[in-house]
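Peer 1: Quick one: sequence and predicted model below, then my questions.
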Amino acid sequence: MSLPGLSRSIVRAGLRVGAVACVAVAASVLPVPSSAADAGAGAEAVLGAEPRGLIDHAREHSPAYAADRAEAEAAQARIESAGALPDPRFELELMDFTNTMNGRSASLLPERVGETRYRVVQPLPGWGKRELDRQAAEARARQAGALRDAGWSERVAAIEAAWLRYYAADRELALARDALALMQELETLALARYRLGLLPQQAVLRAQREITEQRLQLLARERARSGAVAALNGLLSRRPDAPLAVPAEPGPLPDLRDAAERFERARSRNPEVMAAAEGVGLAHAERDRTRRERLPDFGIGLTHNRPDDGRSSWDLMFEVTIPLQQGSRRAREYEAERMLAAAQARREATADEAAGRLGAAWAAYTGGRDGLRLLRDSLVPQAAATRDAARSALAGGQVDFDSVLEAERQLIAVREQVLQAEIEARLALSEIEKLSGEIK
């Protein structure tokens, strides 16, 4: 067989292999219709187009948020019991149950002993202690609510970040398909010029190798998208392979200018800072309650005396505790003071940390937004023009095939760079909203 005939056989074989591989890739990438799967998808498939629906779903179905909400409700329910009086005590006293005084045998029956006393005692906390107990319970309830809100803010930010990764994976998959289509067009061009004797066989084989690499990249993007779907479903308490709708294009990036106001909100309205501030209130209440332990507690009792032989009578009793353990009381007061100082320092540290993280997120967003604008308005058109010019030059025989391949690669890389810059800017925006207390 002659060399040209051998070359044509190689090309035809390569085309057949490429067609088979393309079918295999399509079979692995595209979903296989299934009536059972379609029946199970139903209402679940509406989730995923935008993050708001995912957040609403998590609010209703997230076990972690349900636990935080139940803890906050439990702390709220403890307020009523905190200020209540202690339960009274009932005492039964059998005097001379051995019946020594009357010569009878011993007995545990109230009517067969020397004297029976029935006593009811009501403990009475010292002045103001019940009110301080109630204030401490209210502070705990406010802290539990603030911790619930802080946890929810973190979950919302995590859902938004996971959705952005899902959006990025979906768009990267689309870019990979577009890149494969570009390379296939380039292969067609190379084959046409090869048949005319204007390109060597190596150029055609090079184009087919690039197509194979793009197919491998396509498979990698599909795996990345499946992983992003599983991660997002995990945050929503859904099975990993639950269907998600195709993510919609998010709105335009806003032009943030109110930096001073957002930094002030980060130091005051950030959920973590608010939880730390409620911790200070709780520490204040615990310190006041500990100091009030210097005062005694009281008790009042009423006793009914039932003698075996004689008339019954009533006794009124009043008791008071004597706070003599000064060492342990001072230790508790010192502990309460230190806990208050720790809560105040923790609040300041949390506010400083929130402001620092906001500064980093602000810089990332403003820089990313400006870079994204430059990429979209300048670099993408330049790369597309370079690619078109390279193709035209190849048609006129002014450049070699490698120059066209390099131009195609640059265009693909620039499009991926634009997507990555957009995702980074949107992640920074989500962090800014979380730190400034805008997430609800």
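Peer 2: Great, that's in hand.

Peer 1: only C-alpha atoms for contact and neighbour calcs from this point on.
Peer 2: Fine.

Peer 1: Which helix or strand lies directly C-terminal to the longest helix anywhere in the chain?
Peer 2: Scanning the chain for the longest helix, with DSSP state H as the assignment, gives helix 129-195. Next along the chain after helix 129-195, taking DSSP states H and E as the criterion, comes helix 201-235.

Peer 1: Quick check: which element contains the nearest residue to Q135 once chain neighbours are set aside?
Peer 2: In space, Q135 comes closest to A285 once its chain neighbours are excluded; the distance is 6.4 Å by C-alpha to C-alpha, 6 or more residues apart in numbering. According to DSSP H and E, A285 maps onto helix 271-292.

Peer 1: so what secondary structure elements neighbour that helix?
Peer 2: Counting contacts by 3 or more C-alpha pairs under 8 Å, 6 or more residues apart in numbering; DSSP states H and E, helix 271-292 packs against helix 129-195, helix 259-268, helix 326-374.

Peer 1: closest one to F298 among those?
Peer 2: When the helices and strands packed on helix 271-292 are compared by C-alpha to C-alpha, helix 129-195 sits nearest F298, at 11.6 Å.

Peer 1: Let me know the angle separating the closest one from helix 201-235.
Peer 2: Relative orientation of helix 129-195 and helix 201-235, computed by axes from the mean of the first three to the mean of the last three C-alpha atoms, to 10 degrees: 160 degrees.

Peer 1: and helix 129-195, what other elements does it pack with?
Peer 2: In terms of contacts (3+ C-alpha pairs under 8 Å, 6+ apart), helix 129-195 is packed against helix 51-61, helix 63-82, helix 201-235, helix 271-292, helix 401-435.

Peer 1: now with 6 Å?
Peer 2: helix 63-82, helix 201-235, helix 271-292 (3 or more C-alpha pairs under 6 Å, 6 or more residues apart in numbering; DSSP states H and E).

Peer 1: hmm, back to that, highest average neighbour count across the helices and strands packed on helix 271-292?
Peer 2: Highest mean neighbour count of those: helix 129-195, a mean of 21 (counted as mean count of other C-alpha atoms under 10 Å).

Peer 1: Measure how far it is from the centre of its chain, please.
Peer 2: 10 Å (C-alpha atoms, centre = their mean, to the nearest Å).

Peer 1: Any chance of the helices and strands packed on helix 271-292 in CSV with distance to F90 as columns?
Peer 2: Compiled in CSV, those are given as follows (distance: least, C-alpha to C-alpha, whole Å):
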stretch, distance to F90
helix 129-195, 22
helix 259-268, 52
helix 326-374, 30
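
Peer 1: L232: which of those is closest?
Peer 2: Among these, the nearest to L232 by C-alpha to C-alpha is helix 129-195 (5.5 Å).

Peer 1: quick one: which of the helices and strands packed on helix 129-195 is nearest P123?
Peer 2: Closest to P123 of the helices and strands packed on helix 129-195, according to C-alpha to C-alpha: helix 63-82, at 14.9 Å.

Peer 1: For the one helix or strand T303 maps to, list every residue counted as buried.
Peer 2: Using DSSP H and E, the element containing T303 is strand 298-307. Residues of strand 298-307 classed as buried: F298, G299, G301, L302, T303, H304, N305, R306, P307 (neighbour count, 16 or more other C-alpha atoms under 10 Å).

Peer 1: Put this next to the previous one:
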Amino acid sequence: MDDSSAPSQPSSSSSSPTNHHSDAKGALQKDTQSHALASSGDASVSPTQAAHSSPSLHPEGQHLLPVDTPSNALTDSSDRSTLLAQARAFLTSPQVRSSDYTAKRAFLVDKGLRNDEIDVLLREMPLQTPAIPPRTYPAPLPSALPGLLLGVARVASWVAGCSVALLLVYFRFIYPRIAQTFHARLSLRRHQTGLLHRLTASLEQLKETRAETAAVLPRPELFRDARYGQCQTLDDVLSASTDVSENKETSKDEASGRNVPPETLLRCAIADVVKTEQKPTSEAIFVHLEGKMPWLREEDGLSFQELLWKTLSTSSLFRQEEIDGISTWSYVEPVLPPFPPLLISLHKLKHAFPEHPAQVPMGGRFQHTLQAMSDLTGYMSAQAFSSVRSAFQGDSQAEEIKREIRSLKSLVLNRRV
């Protein structure tokens, strides 16, 4: 076998190349002796060959062949074949089979074999698989469970300690303040609830009292325009105001409609806009008013326009309706409430009495002065005709009646005069 096919052994098979080489030599010497004895018995080796074979087993590593002599020249070929047979048996032995390739080769060279013979012998040897070293495993690591349990115990102790400290601080300092705040808010809410209940009870009582007294109290007087009640348009209102101003000689403001109630102006303006087949919107109403009364466009008319708008938007006589997304206004006729029973009875009593003839006024425009003078004369006459009372005379009911009669008598006499 050549060098490439020779089996190689790991470095752990021997401590050093020298020791391994010596071990291989000893094994080879032992095998050589055993094979020499076997070959002497089988091949009937001569005593000369047996004598010359013993020096080859010397531990010092002497050559297998002795020094050439004339007697050994005849048996050179047979010795050579014997030496090759011994070397082949040596290489096939179990002890040498696992030896180092270099040690085998060095030992065979020392025994006198040539390189070509050694290569042939090694090539004839069967291929040896390298010995598998024993499988070793690392030592198992120490268990981490005790350390883990210790860490968990430490963490649990720290958490428990911190929790106890936090609970102590909470119940000692924070919880009392929270409890006080909660109770204060609860008491405040109860107080507010009590006040609301009292207010609700008071409102219910007031509502009941108002419902009871509303029937007795007089109703508010509705708007009644006695002067312009018959007017239906703005032209009628302006003409009526002009006639009144001419009769009473009033100012120009009343003649221009400044003193006309805003309810009347708005009512007539809405009627005029409806007659023109337009929707009575706020813009159309004010445009119509400005057309009839130009003074509304002036600075003085702005305040009156504000009064008109306030009356239109707040008065119960005007109602706002939305038609097709357009806001329109309409006038609502006030419903007059029925007269109270007492007023109806008084009217009936008045009509039951006979009518007195109309008295002709005397004195004309000096009637008031004449009435005052007559009253003064009557008073003086009553005082003049009254009897003088003494200091010891006491007042009585009869004296009072007499004095009243005298006063009435003097007044009647003065009126006749």
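Peer 2: Received it, and whenever you're ready, just let me know what you need. Keep in mind that what you see is a predicted model, and the values were worked out from it rather than measured.

Peer 1: Overlay them and tell me the TM-score.
Peer 2: The TM-score (TM-score structural alignment, normalised by the length of structure 2) is 0.17; 105 aligned residues with a C-alpha RMSD of 6.2 Å.

Peer 1: re the thing from before, closest to R119 of structure 1 out of the buried residues of strand 298-307 of structure 1?
Peer 2: Checking the buried residues of strand 298-307 of structure 1 against R119 of structure 1 with C-alpha to C-alpha, the nearest one is T303 at 4.1 Å.

Peer 1: one step back: including distance to A345 of structure 1, could the buried residues of strand 298-307 of structure 1 go into JSON lines?
Peer 2: Formatted as JSON lines, the buried residues of strand 298-307 of structure 1 follow (distance: C-alpha to C-alpha, whole Å):
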{"residue": "F298", "distance to A345 of structure 1": "38"}
{"residue": "G299", "distance to A345 of structure 1": "40"}
{"residue": "G301", "distance to A345 of structure 1": "47"}
{"residue": "L302", "distance to A345 of structure 1": "50"}
{"residue": "T303", "distance to A345 of structure 1": "53"}
{"residue": "H304", "distance to A345 of structure 1": "56"}
{"residue": "N305", "distance to A345 of structure 1": "59"}
{"residue": "R306", "distance to A345 of structure 1": "62"}
{"residue": "P307", "distance to A345 of structure 1": "64"}
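
Peer 1: what comes into contact with the helix or strand hosting W314 of structure 1?
Peer 2: If you go by DSSP H and E, W314 of structure 1 is part of strand 313-320. Here strand 313-320 of structure 1 makes contact (C-alpha atoms under 6 Å, 6 or more residues apart in numbering) with D297, F298, G299, I300, G301, L302, T303, H304, N305.

Peer 1: Please report the distance of the fifth one from V380 of structure 1.
Peer 2: Computed as C-alpha to C-alpha, to the nearest Å, the G301 of structure 1 to V380 of structure 1 distance reads 89 Å.

Peer 1: Against E306 of structure 2, how distant is E299 of structure 2?
Peer 2: 12 Å.

Peer 1: And for L195 of structure 2?
Peer 2: Relative to E306 of structure 2, and taking C-alpha to C-alpha, L195 of structure 2 is found at 42 Å.

Peer 1: Now do the helices in the stretch 1-150 of structure 2.
Peer 2: Listed in chain order, the helices of the stretch 1-150 of structure 2 (DSSP state H, counting those that start in this stretch) span 17-43, 47-53, 76-92, 94-97, 101-110, 115-124, 145-169.

Peer 1: what would those helices look like in CSV with mean neighbour count and distance to H351 of structure 2?
Peer 2: CSV is the format used below for the helices of the stretch 1-150 of structure 2 (neighbours: other C-alpha atoms under 10 Å; distance: least, C-alpha to C-alpha, whole Å):
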stretch, mean neighbour count, distance to H351 of structure 2
helix 17-43, 16, 165
helix 47-53, 14, 189
helix 76-92, 16, 171
helix 94-97, 15, 166
helix 101-110, 17, 166
helix 115-124, 16, 169
helix 145-169, 12, 96
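
Peer 1: Save the ones you listed as CSV, and put in distance to I405 of structure 2 too.
Peer 2: Output for the helices of the stretch 1-150 of structure 2, formatted as CSV (distance: least, C-alpha to C-alpha, whole Å):
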stretch, distance to I405 of structure 2
helix 17-43, 180
helix 47-53, 205
helix 76-92, 188
helix 94-97, 183
helix 101-110, 182
helix 115-124, 187
helix 145-169, 103
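
Peer 1: what angle separates the helix holding A285 of structure 1 from helix 401-435?
Peer 2: For helix 271-292 of structure 1 against helix 401-435, the angle between stretch directions is 30 degrees (the same axes, to 10 degrees).

Peer 1: can you give me the offset of helix 271-292 of structure 1 from its chain's centre?
Peer 2: Distance, centroid of helix 271-292 of structure 1 to centroid of chain: 26 Å (C-alpha atoms, centre = their mean).

Peer 1: tell me the angle that helix makes with helix 326-374.
Peer 2: Orientation check (the same axes, to 10 degrees): helix 271-292 of structure 1 against helix 326-374 gives 170 degrees.

Peer 1: which other residues reach helix 271-292 of structure 1?
Peer 2: Taking C-alpha under 6 Å, 6+ apart as the rule, helix 271-292 of structure 1 contacts 132, 136, 139, 143, 146-147, 150, 333, 336, 340, 343-344, 347, 350-351.

Peer 1: show me where the stretch 251-400 of structure 2 has helices.
Peer 2: With DSSP H, counting those that start in this stretch as the criterion, the stretch 251-400 of structure 2 has helices at 252-255, 262-275, 282-292, 299-314, 341-352, 367-384, 397-416.

Peer 1: just these: most buried one?
Peer 2: helix 262-275 (a mean of 20).

Peer 1: quick one on the thing from earlier: could you tell me the angle between the longest helix of structure 1 and helix 51-61?
Peer 2: With the same axes, to 10 degrees applied, the angle from helix 129-195 of structure 1 to helix 51-61 works out at 140 degrees.

Peer 1: Flag every buried residue along the helix or strand harbouring S9 of structure 1.
Peer 2: Following DSSP H and E, one finds S9 of structure 1 within helix 3-29. Using 16+ other C-alpha under 10 Å as the test for burial, helix 3-29 of structure 1 gives V11, G14, G18.

Peer 1: count of residues packed around the closest residue to the second one other than its chain neighbours?
Peer 2: Read it as G14 of structure 1. By the measure of C-alpha to C-alpha, 6+ apart, the closest residue to G14 of structure 1 outside its immediate chain neighbours is Q208, 7.5 Å from it. Using other C-alpha atoms under 10 Å, Q208 of structure 1 is surrounded by 23 other residues.

Peer 1: how much space between Q208 of structure 1 and D402 of structure 1?
Peer 2: Counting by C-alpha to C-alpha, the gap from Q208 of structure 1 to D402 of structure 1 is 13 Å.

Peer 1: picking that back up, got CSV for the buried residues of helix 3-29 of structure 1, with distance to G227 of structure 1 too?
Peer 2: Below are the buried residues of helix 3-29 of structure 1 laid out as CSV (distance: C-alpha to C-alpha, whole Å):
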residue, distance to G227 of structure 1
V11, 37
G14, 33
G18, 27
